[in-house]
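Q: structure of the sequence below:
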Amino acid sequence: MTDPMTSRSTGVGPLAGVRVLELAALGPAPFAGMLLADLGADVVRVDRPGGQPMAVPPATDVTNRNKRSVLLDLKAADGKATVLDLAARADVLLEGFRPGVVERLGVGPEAALARNPRLVYGRMTGWGQDGPLAASAGHDIGYLATAGTLGLIGPAGGPPAIPANLLGDYAGGALYLVSGVLAALRHAERTGEGQVVDSAIVDGVAHLGAMLWGLLGAGLWRDARGTNLLDGGCPYYAVYATADGGWMAVGALEERFYAEFARLLPLPADAPDRGDVTRWPELRALIAERFAARSRAAWTALFEGTDACVAPVLSLREAAAHPQLAARGTLVTADGLTQPAPAPRFSRTPGALRRPPAEPGAHTAEVAADWDVAGLRGPGAAGAGDGARQPGGAPAGGGVGGGGGGVGARAGARPDSRETTGS
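A: Presented below is the predicted three-dimensional model:
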């Protein structure tokens, strides 16, 4: 029986039959395309000759799995025309350029929707399509800072902590783009009307804070990091160092879970009352002293499988070997890469890993036939037909790390930073 998580078959997943056109970019837009592809959509990525900055080598760029790639020069008239031909046959178009760039290239929402009124046109930016910062460059850290989210993370009296680029690019950006696209697809199915989805990282990140805004309004959240129940200020929702330099994460919020935690640690009978905020520093020091007495492995063995809500803080490679993740197949190895399996899971239409990360231009002829787009065989289709390679095996148009055509990349020229949104 074929493993549904690694099947190479086509047409599987809840989005089987949905066609997605993705204009190559960095960060959240490719991740959104990957998620749609994991769920069965036919995602065709338009890479541009010349490469892009900060590109991951194509063979290891997991965000390009389950996709096919064509190479087109969007600066050329025939390249623009071919993109619009593809858009005419697509259900969704994804782009991650700065506001105004796709319009200048001639493949903006107005032009695309004129060719395909049912098209869902998904736009991914950091600042949004309007506002005083809309045209400015930016990255995840700046969007989080502006939205008030970065200021939430870190110890009281210490600097804000940087959560990689997961919270902005992918949670506040890509996942909101996908949510918007799916909702707009549903509308298009019912009415035949396409529309533009404006997904901005600052909007998504702010939206993620809905509960905290409610708590702030109720006077139950202090507007200062490291002082609240869920931001590390609470001693029983915090991380503690172990004797061997490891860390344990404690999340014993509910009374019954805290009782189990206190019993196993153990805490003395005269330990400070957990509800007395004025004595939280004493309680934290007592818990820290206990954790510092044993190794991370010893504490893991003691707490794992209990209701004390305590877990070891693992590295990425350690997480891949954890029994819970291994049992569920949360991380899988395919094409020589350890990577997350498709998520979420579906009982009738599971997602699958059908294709390895797409090499730029590798599927030009294949897509030309499947989507019936003659322009992919023409002069604007760089490397059409075989994923053309340069001497030495580098993909045609390979940029930094051999990456595919990127946001604002010109053939044979340095990428134009004015065109890229940033991650």
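Q: please make it C-alpha for all contacts and neighbour counts, starting now.
A: Fine.
Q: tell me how many other residues crowd the closest residue to Leu302 other than its chain neighbours.
A: Spatially, and ignoring its direct neighbours in sequence, Leu302 is nearest to Leu264 (7.5 Å; C-alpha to C-alpha, 6 or more residues apart in numbering). Leu264 sits with 14 neighbouring residues when counted by other C-alpha atoms under 10 Å.
Q: Thr300 versus Leu264, what's the distance?
A: Relative to Thr300, Leu264 is positioned 12 Å away (C-alpha to C-alpha, to the nearest Å).
Q: contacts only, for Glu260.
A: Asp307, Ala308 (C-alpha atoms under 8 Å, 6 or more residues apart in numbering).
Q: from the chain's centre, how far out does stretch 317-327 sit?
A: Computed by C-alpha atoms, centre = their mean, to the nearest Å, the separation of stretch 317-327 from the middle of its chain amounts to 21 Å.
Q: then stretch 224-239?
A: Centroid separation for stretch 224-239 versus its chain: 26 Å, with C-alpha atoms, centre = their mean.
Q: just give me the longest helix of the chain.
A: In the chain, ranked by residue count with DSSP state H as the criterion, the top helix is helix 175-191.
Q: where does the most centrally placed residue in the chain sit relative to Ala29, distance-wise?
A: Nearest to the geometric centre of the chain sits Tyr170, at 3.1 Å (C-alpha atoms, centre = their mean). Going from Tyr170 to Ala29 by C-alpha to C-alpha gives 9 Å.
Q: to compare with the earlier structure, here is another sequence to fold:
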Amino acid sequence: MQTFKPLAGVRVLSFELAFSLPSGTRALHDMGADVVRVSPPERSQDRYISVIDGVFHGKRCISIDLTTESGRDIACRLADQADVVCSNFRPHVLGKYGLDADTLRRQRPELICLQVSGYGTPGPWSEYPAFGPSTEAAGGLTWLMAPQGERPARLGTGVFSDQLSGRHSALAVVAALRKRQESGRGATIDHSMTAAISHLIGIPLTRAGLTGEVPDYRPNRDSRYVPQGIYPARGTDEWIAISTQSDAAWHALAELIGLDPALSKADRQAAHDAIDAALARWTAGFDKDELTERLQSLGVAAAPVRTVRDSNSDPQFAARGALQMVRHRRPKLGHDAHPHPPLPWRIVGRNRRRVTDYRHTGQDNRAVMRDWLAMDDAAVTALERSGALTKAPPLELAERPASALRDADFASKAGLE
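A: Below is the predicted model:
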């Protein structure tokens, strides 16, 4: 069976930090692109397993000191060989080194440039520094996610903003590559992390624009689906999610728990608290997985509430090949590989590209200079000695490895053996 690599042959040069852009270039890599991550000399992100596992796997890594003239020259020469040049610094940063989109595309109109920033350009906030949680706050998500009576809202982890921005950015690059096939011209893509959040919350945003009212977040409640919520299951801290999305589903559920199946949606909405209490008493006597199967067989949407650890050995994940083992070179982790999810979609009849290991700062200096610039080892050595290119051994990780939390039979449960 062939491996699905639609972006094979596409070269991506990415000046990236943190999660937003790296999650997008990770998707480009998983679709076959040769993604070269340009790391700053201080290699600060080599230390964190959350970054390594989450967004840096598979990409080749070089380290360039852009404050040196020879470093800037190397970066510009690499950009000349790239199909796509990406950055998630503030918009002005690469311009200091002659690597901004206007300069690069003036020389090569076929180049695609992607700039990911907190607020996008133009606008009064264009140069403001940003991180995932701050863009979620500015975009309106943080307020919506704070339950009524729990103001001020609390900052989240930034996972929505970072992951959405990455996925939208990857989609934009693929669209620009497709258009270039027709026109021969590239594009400059400007992506706002805050706008990605607005895109996510389009329904409440539209309602606020129509009514002038800011909707309150109501955990587990939805005006369309009654009842809906998270209910206790048998055991300690075990839960099941149930959403009754039609009158037929309500009839089936009501007959199971001894409530009136003839209640209308309006009646159920008015009695939601009482229904929740009755439902919780009933679900508490059942195993969450067994109850999920029973409810699903009756047409009631239900799912066990899984921990991340549970999800790693979920049989549905295993059936779809939704986890791959990634090798790493960190002997002190106590394990030589860890599970990692590839792209969540697949082309039926094709293999996904295998997830490859994380490359630490400067590890691929020689390979990339050879492949992209036809540079020999002596020239690379000279650049490393001058400080234009840097190379460093792996740092000891600063976080507890996920392998320490695994069951002994984890790999077999996850379908990885």
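Q: residues in structure 2 aligned with the longest helix of structure 1?
A: Using TM-score structural alignment, helix 175-191 of structure 1 lines up with residues 167-183 of structure 2.
Q: contact partners of that stretch?
A: Contact partners of stretch 167-183 of structure 2, identified using C-alpha under 8 Å, 6+ apart, comprise 21, 23-25, 27-28, 84, 110, 112, 114, 116, 185-187, 189, 191, 196.
Q: PyMOL command to pick out the buried ones of those?
A: Applying 16 or more other C-alpha atoms under 10 Å to those leaves a buried subset, and the PyMOL line that selects it is:
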select buried, resi 21+23+24+25+27+28+84+110+112+114+116+185+186+187+189+191+196
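Q: is the residue nearest to the centre of structure 1 in contact with Gly33, as I believe?
A: No: using C-alpha atoms under 8 Å, Tyr170 of structure 1 is not in contact with Gly33, being 11.6 Å away.
Q: by how many degrees do the very next helix or strand once past the longest helix of structure 1 and helix 175-191 diverge?
A: Per DSSP states H and E, the first helix or strand lying C-terminal to helix 175-191 of structure 1 is strand 195-200. Interaxial angle, strand 195-200 of structure 1 versus helix 175-191 (axes from the mean of the first three to the mean of the last three C-alpha atoms, to 10 degrees): 170 degrees.
Q: what's strand 195-200 of structure 1 in contact with?
A: For strand 195-200 of structure 1, using C-alpha under 8 Å, 6+ apart, the contacting residues are 109, 113, 118-129, 172-173, 176-177, 180-181, 184.
Q: after it, next one along is what?
A: helix 201-208.
Q: which part of structure 2 matches that following helix?
A: Mapped onto structure 2 using TM-score structural alignment, helix 201-208 of structure 1 spans residues 193-200.
Q: ditto for stretch 318-331 of structure 1
A: Counting by TM-score structural alignment, stretch 318-331 of structure 1 falls onto residues 310-323 of structure 2.
Q: could you tell me the end-to-end distance of the matching stretch?
A: For stretch 310-323 of structure 2, the end-to-end distance is 13 Å (C-alpha to C-alpha).
Q: now swap in stretch 310-317 of structure 2 and tell me
A: End-to-end for stretch 310-317 of structure 2, by C-alpha to C-alpha: 11 Å.
Q: with stretch 169-177 of structure 1 instead?
A: Counting by C-alpha to C-alpha, you get 10 Å between the two ends of stretch 169-177 of structure 1.
Q: over to stretch 99-113 of structure 2?
A: End-to-end distance of stretch 99-113 of structure 2: 10 Å, with C-alpha to C-alpha as the criterion.
Q: brilliant, that's me finished.
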